[in-house]
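> quick one: sequence plus predicted model below, questions after.
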Amino acid sequence: MDGDTIKIQKKQIRLFGIDAPEMNHPFGKRAKWAMFELCKNQVVTAEITATDAYGRVVAKCTLSDGRDLSAELVKQGLALDWPKFSGGIYRALETPDARKKLWLADARQKGRMHLWEQFDARERAKAAR
């Protein structure tokens, strides 16, 4: 679906503890395709941990080779640890430039949604030209 959401047996699952860029944000498509490549030819196991505010199932997802899917995306610099939900377990895996590169996801975590609104307004203005 995107960089932090997958479908397993037609069920939408939000990955535990991380935040990846939205599809229309910088690196959003790249995060989605990284997720695709990680999951390709793998069996993904989901251990449900919660339901989020949008009604999505939240789960710790493991690839058939034992790797934690959330951890792999963070290591690639295409997702951020979200300490509010993870307790900070993925923070040490973040690449040095991740928070700068994924600045909109970082802004969301810090409650700076006005930066999203500004970004979206600029993108709409570009599209209208």
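Done, it's in.

> C-alpha only now, for contacts and for neighbours.
Noted.

> buried sites along the longest helix belonging to the chain?
Using DSSP state H, we find that the single longest helix of the chain is helix 113-128. Applying a neighbour-count criterion of 16 or more other CA atoms under 10 Å, the buried positions in helix 113-128 are W116.

> so what does that helix touch, helix or strand wise?
With contacts taken as 3 or more CA pairs under 8 Å, 6 or more residues apart in numbering; DSSP states H and E, helix 113-128 sits against helix 103-109.

> at which residues are the helices of the protein located?
Using DSSP H, helices in the chain cover 28-39, 69-75, 83-86, 98-101, 103-109, 113-128.

> can I get the ones you listed in JSON lines including distance to L63?
What follows is these, written out as JSON lines (distance: least, CA to CA, whole Å):
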{"stretch": "helix 28-39", "distance to L63": "7"}
{"stretch": "helix 69-75", "distance to L63": "6"}
{"stretch": "helix 83-86", "distance to L63": "19"}
{"stretch": "helix 98-101", "distance to L63": "23"}
{"stretch": "helix 103-109", "distance to L63": "24"}
{"stretch": "helix 113-128", "distance to L63": "32"}
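
> what about versus this one:
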Amino acid sequence: MTDEDEYGRTVAKCFLPDGRDLSEEMVKLGLAIDWPKFSGGKYGNLEITGVRKKLWLADARQKGRMRVWEKFDAQKNGQSKGNKGTA
């Protein structure tokens, strides 16, 4: 069974030589997340805790988008320091 996503990439069901579902194994190991649009939510219960945040952060680092979070943290720390001792 194959499909195509909105970017023209092939989405297919793949199996290991021993018959195990490759997507299931990757989700269980924390190397992938369930994508209900294509899986129907079949693998959601297999996701490890925090994997979505971990994979998003890894992707952001690889693409050089971490500066946004550094700026956010700096602003947050500056505001909290400025608010201490006032009331």
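Received the coordinates, thanks. The model shown is predicted, which means the values in this text are computed figures rather than measured ones.

> got a TM-score for the two of them?
After superposition, the two chains reach a TM-score (TM-score structural alignment, normalised by the length of the second structure) of 0.59; 65 aligned residues with a CA RMSD of 2.8 Å.

> who's in contact with the longest helix of the first structure?
Residues from elsewhere that reach helix 113-128 of the first structure (CA atoms under 8 Å, 6 or more residues apart in numbering): 104, 107-108.

> buried ones among those residues?
104, 108.

> a markdown table for the contacts of helix 113-128 of the first structure, including distance to S64 of the first structure?
Shown next, in a markdown table, are these (distance: CA to CA, whole Å):
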| residue | distance to S64 of the first structure |
| --- | --- |
| L104 | 31 |
| A107 | 33 |
| R108 | 31 |
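
> out of the contacts of helix 113-128 of the first structure, which is nearest to V57 of the first structure?
Set against V57 of the first structure, the nearest of the contacts of helix 113-128 of the first structure by CA to CA is R108 (20.0 Å).

> mind telling me what the closest one corresponds to in the second structure?
Alignment note (TM-score structural alignment): R108 of the first structure has no counterpart in the second structure.

> what separation do you get for R108 of the first structure and L102 of the first structure?
10 Å (CA to CA, to the nearest Å).

> do E123 of the first structure as well
17 Å.

> now swap in D65 of the first structure and tell me
From D65 of the first structure to L102 of the first structure the distance is 28 Å (CA to CA).

> the more surrounded of these two?
L102 (21 against 9; other CA atoms under 10 Å).
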